[in-house]
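Engineer: Got a predicted structure plus its sequence, pasted below:
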Amino acid sequence: MSNIGRFRRESAKQLRSNTTGPEQMLWRALKSIPVYGSHFRRQVSIGPYVADFVCLKARLIVELDGGHHADDAVAVKDECRTRWLESEGYRVIRFWNVELIENMPGVLDTIYAGLYGSPQSEAVALPTPPRPDGRPSPSRGG
């Protein structure tokens, strides 16, 4: 493993051990969403980034943003990060921490819709979606 890969994995591990209150809340709540044939993971290294929550099979990333993400420089970095992840075939859903705290059912409905198309859709086994270019997932060393 390269030094960069090792650094990203160590960063993800450190983030998992230092989760914020809203991240802990969402992590517990994600267990209530049926994800047949898969699951959510937290603090996952994907390419040059570490994503907050990921369902790899659905290629769905859920990001929680604190107040510092409203800063213009951070918002620009977030946008670049989202574009890169989307170019790799991921879908990115972002929520503000306050949104999660004030409206957990709405957040979970949005995540469910991200997995299955709408909050009213039946939860079914998730097919493995292809990446746009057919390359292996960057989270698996590709």
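Structural biologist: Cool, the structure landed.

Engineer: When you work out contacts or count neighbours from here on, use the C-alpha atoms and nothing else.
Structural biologist: OK.

Engineer: State the helix or strand in which the spatially most central residue of the chain lies.
Structural biologist: Nearest to the geometric centre of the chain sits Ile61, at 2.5 Å (Cα atoms, centre = their mean). For Ile61, the host element (DSSP states H and E) is strand 60-65.

Engineer: what's next to that strand, contact-wise?
Structural biologist: Here strand 60-65 makes contact (Cα atoms under 8 Å, 6 or more residues apart in numbering) with 22-23, 51-55, 90-97, 111, 114-115.

Engineer: Just the buried residues from the residues you listed, in ChimeraX please.
Structural biologist: Filtering the contacts of strand 60-65 down to the buried ones (16 or more other Cα atoms under 10 Å) takes a single ChimeraX command:
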select :22,23,51,52,53,54,55,90,91,92,93,96,97,111,114,115
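
Engineer: Narrow the contacts of strand 60-65 to those in helices?
Structural biologist: Taking DSSP state H as the definition of helices, these contribute 22-23, 97, 111, 114-115.

Engineer: Put this next to the previous one:
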Amino acid sequence: MAVIARARALRKRLTPAEARLWGALRRLRAEGLHFRRQAPMRGYILDFVCIDRLLIVEVDGASHDCEDRQRKDRVRDAVLSREGFLTLRFSNLSVRDALDDVVQTVRDRCLARPTRLSLRASPPPRDGEGDIL
């Protein structure tokens, strides 16, 4: 439960860049793209995630510039990639200075990915299979 409690606390104190991006991502709901913020998953807390499109958006500050943090980020991204997630990373400066470009990139990448429903759909029947007699 510690991860869930931590995620709840982080939702209450988003960084300025996260708060700015959150406002913009919420507007994408009109296009059917629903994001969660500070979502716990596999022991990690994701800044933003669109579950239906298996897309994670991370906003990285200066703390992500150190080698140890970058290594941890790579491990985390690999773990989540094995489950089909794609992680997009943006710097705080990108969100601050080019928010429209960041949102457009997120939108384009989301819409280019299949939905979870289509990933679970049954494959089409082969010739002779599934015929009604």
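Structural biologist: That came through, no problem. Just so you know, these numbers come straight off a predicted model, no measurement behind them.

Engineer: follow-up on the earlier one: now for the residue nearest to the centre of structure 1: what does it line up with in structure 2?
Structural biologist: Per TM-score structural alignment, the equivalent position to Ile61 of structure 1 in structure 2 is Ile56.

Engineer: any idea how far that match is from Asp77 of structure 2?
Structural biologist: Using Cα to Cα, to the nearest Å, Ile56 of structure 2 is found at 9 Å from Asp77 of structure 2.

Engineer: residues shared between the contacts of those two?
Structural biologist: 86-87.

Engineer: Just give me the match in structure 1 for Ser94 of structure 2.
Structural biologist: So, by TM-score structural alignment, Ser94 of structure 2 is matched to Glu99.

Engineer: if we look at the helix or strand encompassing that match, which residues are touching it?
Structural biologist: Using DSSP H and E, Glu99 of structure 1 sits in helix 97-102. For helix 97-102 of structure 1, contacts defined as Cα under 8 Å, 6+ apart pick out 22, 26, 64-67, 107.

Engineer: So which residues of structure 1 form helices?
Structural biologist: Using DSSP H, helices in structure 1 cover 3-17, 21-30, 72-87, 97-102, 104-116.

Engineer: after superposition, how close is the fourth one to structure 2?
Structural biologist: On superposition with structure 2, the mean distance recorded for helix 97-102 of structure 1 (mean Cα distance after the TM-score superposition for structure 1) is 0.6 Å.

Engineer: again with the second one
Structural biologist: Overlaying structure 2 shows helix 21-30 of structure 1 at a mean distance of 0.5 Å from the equivalent residues (mean Cα distance after the TM-score superposition for structure 1).

Engineer: What residues in structure 2 pair up with that helix?
Structural biologist: Under TM-score structural alignment, the match for helix 21-30 of structure 1 is residues 16-25.

Engineer: mind giving me CSV with the ones in helices among the contacts of strand 60-65 of structure 1 and columns for distance to Lys13 of structure 1?
Structural biologist: As requested, these are exported to CSV (distance: Cα to Cα, whole Å):
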residue, distance to Lys13 of structure 1
Pro22, 18
Glu23, 14
Asn97, 21
Ile111, 24
Gly114, 26
Leu115, 26
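
Engineer: Let me know the closest of the residues you listed to Val35 of structure 1.
Structural biologist: Leu115 (8.1 Å; Cα to Cα).

Engineer: list the contacts for that closest one?
Structural biologist: Applying Cα under 8 Å, 6+ apart, the residues contacting Leu115 of structure 1 are 58, 60.

Engineer: if I read this right, Arg37 of structure 2 contacts Arg13, doesn't it?
Structural biologist: No - checked against Cα atoms under 8 Å, the pair Arg37 of structure 2 and Arg13 is beyond contact range at 11.4 Å.

Engineer: Looking at these two, which is more packed in?
Structural biologist: Between Arg37 of structure 2 and Arg13, Arg37 has the larger neighbour count (other Cα atoms under 10 Å), namely 23 against 10.
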